[in-house]
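A.B. asks: Prediction below, plus the sequence it came from.
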Amino acid sequence: MKKSLLALAALGAFAGVAHAQSSVTLYGIIDEGFNINTNAGGKHLYNLSSGVLQGSRFGLRGTEDLGGGLKALFVLENGFDVNTGKLGQGGLMFGRQAYVGMSSQFGTVTLGRQYDSVVDYVGPLEAGDQWGGYIAAHPDDLDNFNNAYRTNNTVKYTSANYGGLTFGGTYSFGGQAGNFSANQIWSLGAGYSNGPLVLGAGYLNARTPANPGGLFNTASTTSPAASAVSFTTNPVYAGYQSANTYQVAGLGGAYTFGAATVGLTYSNVQFYGLGTTSATIFNRGSTATFNNGELNFKYQLTPALLVGAAFDYTRGTAVNRTNGAPTEHADYYQGALGIDYFLSKRTDVYVISVFQQASGTDSTGNSAHASINGLTASSNNRQFTARVGIRHKF
C-alpha cells in the first residue's frame, strides 16, 4: 500500500514538472468596421467588413521545453469573418497558419502552412502592415508584402538573433509526380534591427503547376499558395496567369527620429514565361515586370495616438501581344492616410482612407482601372475608399 502511494506521489510530481515545462496560449484579434467605396465596379458601396487593419483570427500556440535548449512548438491559426462567421482564406479551417517544429540556439525549423520570407522580412516595413491595413497595400498586393498568399507544404528555417541580424528561408514542395520543379515555391530573406534603424530584404520564386493559374487557386488545399482573394479578379496582374514563374525581390528600411518614423520599400515583380496557354493575348515566353516604390511616415503624437501617411507608385512594363503590337505600360499612383487611437493596450479605434489613380494598359490588355487591394476594382481609372474601425486583441 505504501509503495502504491509513493508511486502515485512520484507520478503526480512528474506530471507537475511536465506541465510547468509546457504552455499553450489561446489568442486572437477581432477587427470590424464600416467602409465607403466610391467605385465598386461603377457603383458606390457602403458596408461592414471584417479584418482590414488586421485579419480577424483566433489561434493556439504552444511550446514544450525538451531540455538542453531544445523546444518543440506549434501554431494553429484560423481566419474568420466577423459579420457572417464564415471561415477565411478560401474556407480553410486553419487558413492563416498551421505548423509544427523545433527550436534551439541555432534557430527554428517548422513544417506546414506558413508565410514566405518576403512577408517576414520586408512586409512589416510597408504602411499596410503597420497602420493602413490591406486596403493600403500595393495595388492588388502584387508583391505579396501584405501576405495575400500563403504557402502550403512548406519547410521553413528562421535563424537566431545575432546582434540584431536574423535570416531565413522557405521551401514548398510541389507534390507533382515526375516534375520536381512544378508547383515549388522557395524564398530567402534577412532583417536587421539596431536601435532606430530597421532593414529588410526578401526574395520569392514560385513555379506554376501543370495547370497555369492554379498557383494562386483559392479553392485548392493542395495548391502551393492559397489565398482569400482570387487571382482572376485582380486586373493589375490577372492577365498574367499564363506565366510559368512568379518572382518577387523586395527591400525595405525604416528610421525612427524621436516620435517620427520614415520608411521606404521597393519591389521588383516579374511574371516569366507568359503564353503557356492558348487563352492569352501575349507572346509565348514574354515577361511582364512591375517596379513598386513606397514612402511611408508615421508619428506617435501621444502614447495613445498614431497618425500615418504613405505614397506608393507602381509601374508595369509593356508586353508584346500575339498580334505583334505591344501593350502600353501601366502606372498606379496611390496615397493613404491613417489615424489610430488606443483606448487600452488591447483595444483601438482607427480611420483609414486610400485613393488610387491608374493609367495606361493593364494585364488584360484594356485601359488600366484603379484596383485598391481587397476591393472590387473600379469601373474607371480612379477609386477612393475610407474605413472607420475597431480592433480588439485577446
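C.D. replies: All right, it came through fine.

A.B. asks: From here on, just use CA atoms for contacts and neighbour counts.
C.D. replies: Will do.

A.B. asks: what's the burial count for E328?
C.D. replies: Close neighbours of E328, defined as other C-alpha atoms under 10 Å, add up to 20.

A.B. asks: tell me the secondary structure for it?
C.D. replies: On the three-state scheme (DSSP: H, G, I helix; E, B strand; the rest coil), E328 is labelled coil.

A.B. asks: give the contact list for it.
C.D. replies: By C-alpha atoms under 8 Å, 6 or more residues apart in numbering, the contact set of E328 is 317-319, 360-361.

A.B. asks: Can you give the distance from whichever helix in the chain runs longest to the centre of its chain?
C.D. replies: Criterion DSSP state H: the longest helix present in the chain is helix 2-20. When C-alpha coordinates are averaged (C-alpha atoms, centre = their mean, to the nearest Å), helix 2-20 and its chain have centres 46 Å apart.

A.B. asks: Skip ahead from it and say which helix or strand is next.
C.D. replies: As assigned by DSSP states H and E, the chain's next helix or strand after helix 2-20 is strand 22-37.

A.B. asks: I'd like the next helix or strand past that following strand.
C.D. replies: strand 45-50.

A.B. asks: what comes up buried for the next helix or strand after that following strand?
C.D. replies: Next in sequence after strand 45-50, counting helices and strands by DSSP H and E, comes strand 57-67. For strand 57-67, the neighbour count (16 or more other C-alpha atoms under 10 Å) marks 57-59, 61, 63-65 as buried.

A.B. asks: Pasting the second one now:
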Amino acid sequence: MKLKTSMLAVSAVVAAIAADSANAQSSVNIYGLLDTGVMYVSNVGGNKLFKIDPGAQAPNLWGITGREDLGGGLKAVFKLEGQIDLNSGAAINGLFGHQAYVGVSDSKYGTLTAGNQIDFMFDSLIADRWGPAFPFVNAMSLRQGGFVGLDNRRGFMNGSFDFDRSLGAPIANSIKYQSPVFSGLSFGAQYAFGGVAGSFSTNSGQSYGVNYHIGNVSLNGAYTYIKSYDSKNFPTAPESNIRNFGFGTSWVLGNTELGALYTNTANTVNGAQIGVYEADVTYTFSPFLHAHLEYQYMKGNGVLNNAHANQETLTVLYSLSKRTSIYSALALQQASGMNAQILMTPGASSGGRQTAFDLGLIHSF
C-alpha cells in the first residue's frame, strides 16, 4: 500500500513538472564538440615532435543550455559549458570553466546575463565576423608568438598565448548585455567586478562590441580592458593591465568569403604592444568540402625588442555527415627577434621557424 501511494505521488510530481514545462515552453539541451587528431611539429626546442593533439581545430566542449518562456516575449536563459582534455578526460579550469551564466532575454530589448562569460574580442571579431566561415577555421591560425614580456602572469606560454583573446577567453564575475539587431546593427557591453574591498576597479574588466551587416558584408569592432585579472592565480607576478581593441570585415561572394582583421594588444603598465594584420579567404567547393587560407603579420614594439612574425595557415575540412568531419591543417610561422611558436603547439621552436601539421576528426552532438 505504501509503495502504491509513493508511486502515485511520484507520478503526480512528474505530471506536474511536465505540465509546467509545456505551459512555460521550457527547453534544456545538452551539446558537445569533440576534436582529436595527430599533430607533427617540426621544431619544439630543437626537436621534431609527433603527438595526439585534441582541440587543434576547435576546443573540446560540452555544455547545457536552457530557456523558459516567462510570457510577453521575455525568457529566462542559462548556459553551463566546460572544456575537457580529451586525452585524459580531465576538466580544464573546473567543471564549467569555459562559460557559466544565467539571465533574461527579450526579442525587443536584448539579452542580459551574469556569470563567467566570453568577451567581445571573440564574439564580434571572430564569431560574428567570420559568420558562415567560422566552423572551417583551425585554431592554429589564431594568435601566438614568443613575445616575452607582454604579460608576465602568463609566462608558462612565453607571455603571449592568445594575446588578443581571439580564441575565446571568458571573464569571470561579469554582467553582459547583447542588443537585438536593429536594421543590421547590434552592439554589446560587458563589465566584470573586481571584488576588492575599498578598490572598485582593481581586478575589474570591461568589453564592448559592435556589429553591422549590410547585404553580404560584415563590419565589426571590439574593445576589452582587463586590470590584473589573474592576480588570484598569479599573486606574486607584477601588475599587468591588458588592453585589446580590433576592427575587421568579411564579404561573402558566392562560394567565397573574404576577410580582414586588425587587432592591437597592449600592457598599459610596461608599455609592451603588439599589432596584428590578418587577411583570410574561405572557399566552399561543395556542401561537404571547405578550405580556409589565412595570412597574419604580428609586430611587437620596442619594449618587445621589435620582434615580429609572419604566419600562413591552410585548413581543409570535409564533412562526412552533419555532425562529423575530417580535417587537415598546415601552419608555418617565420619569426624574427624571438623563437617561433604556433598556437596549439606544445612549445616554442629553437629558432625563428616552426611548422605544424594536424590531421584529425571532429564530432558535434
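C.D. replies: Thanks, I have the structure now. Nothing here was measured: the structure is a model prediction, and the numbers come from that model.

A.B. asks: Under the alignment, what does A377 of the first structure map to in the second structure?
C.D. replies: Residue pairing (TM-score structural alignment): A377 of the first structure is matched to A348 of the second structure.

A.B. asks: swap that for A160 of the first structure, please
C.D. replies: Using TM-score structural alignment as the criterion, A160 of the first structure maps onto P180 of the second structure.

A.B. asks: what does V248 of the first structure give?
C.D. replies: Aligned partner of V248 of the first structure by TM-score structural alignment: N244.

A.B. asks: what's the answer for V269 of the first structure, then?
C.D. replies: Here V269 of the first structure is matched to T265 in the second structure, going by TM-score structural alignment.

A.B. asks: ok, its match - contacts?
C.D. replies: T265 of the second structure neighbours (C-alpha under 8 Å, 6+ apart): 163-164, 242-245, 273-275.

A.B. asks: again with F120 of the second structure
C.D. replies: 188, 207-209, 222-224.

A.B. asks: D340 of the first structure - that's part of a strand, no?
C.D. replies: Yes. According to three-state DSSP, D340 of the first structure belongs to a strand.

A.B. asks: what's the burial count for the counterpart of it in the second structure?
C.D. replies: Correspondence of D340 of the first structure to the second structure, assessed by TM-score structural alignment: L317. By other C-alpha under 10 Å, the residues close to L317 of the second structure number 25.

A.B. asks: Check the one 3 residues further on too.
C.D. replies: Under the neighbour criterion other C-alpha under 10 Å, L320 of the second structure is assigned a count of 13.

A.B. asks: wait, it sits on I326?
C.D. replies: Yes. Taking C-alpha atoms under 8 Å as the definition, L320 of the second structure is a contact partner of I326 at 7.3 Å.

A.B. asks: Give me the neighbour count for the counterpart of A177 of the first structure in the second structure.
C.D. replies: Matched across to the second structure, A177 of the first structure falls on A197, judged by TM-score structural alignment. Residues lying near A197 of the second structure (other C-alpha under 10 Å) number 8.

A.B. asks: Three-state assignment for A197 of the second structure, please.
C.D. replies: A197 of the second structure ends up coil, using three-state DSSP.

A.B. asks: Just the buried residues of stretch 277-293 of the second structure, please?
C.D. replies: For stretch 277-293 of the second structure, by 16+ other C-alpha under 10 Å, it's 277-284, 289-293.

A.B. asks: Quick check: chain neighbours aside, which residue is closest to the residue most central in space within the first structure?
C.D. replies: Most central in the first structure under C-alpha atoms, centre = their mean is N147, positioned 0.8 Å from the mean C-alpha point. Excluding the flanking residues, the one nearest N147 of the first structure by C-alpha to C-alpha, 6 or more residues apart in numbering is V119, at 5.9 Å.

A.B. asks: any idea how far that neighbour lies from D129 of the first structure?
C.D. replies: Applying C-alpha to C-alpha, to the nearest Å, the value for V119 of the first structure to D129 of the first structure is 10 Å.

A.B. asks: Next, show the common contact partners of those two.
C.D. replies: By C-alpha under 8 Å, 6+ apart, the residues touching both V119 of the first structure and D129 are N146.

A.B. asks: Identify the residue of the second structure aligned to V198 of the first structure.
C.D. replies: With TM-score structural alignment as the criterion, V198 of the first structure lines up with S218 in the second structure.

A.B. asks: Might you report the residue contacts of that match?
C.D. replies: 129, 211-212, 249-251.

A.B. asks: switch the cut-off to 6 Å
C.D. replies: 212, 249-250 (C-alpha atoms under 6 Å, 6 or more residues apart in numbering).

A.B. asks: Same question for Y31 of the second structure.
C.D. replies: For Y31 of the second structure, the contacting residues are 62-63, 365, by C-alpha under 6 Å, 6+ apart.

A.B. asks: Aligned to it, what sits in the first structure?
C.D. replies: Residue pairing (TM-score structural alignment): Y31 of the second structure is matched to Y27 of the first structure.

A.B. asks: Quickly find the element holding the closest residue to Y121 of the first structure other than its chain neighbours.
C.D. replies: Spatial nearest neighbour of Y121 of the first structure, chain neighbours left out: G200 (5.0 Å); criterion: C-alpha to C-alpha, 6+ apart. Element membership for G200 of the first structure (DSSP H and E) is strand 197-207.

A.B. asks: Can you tell me how far N23 of the second structure is from G71 of the second structure?
C.D. replies: 10 Å.

A.B. asks: I am finished for the moment; much appreciated.
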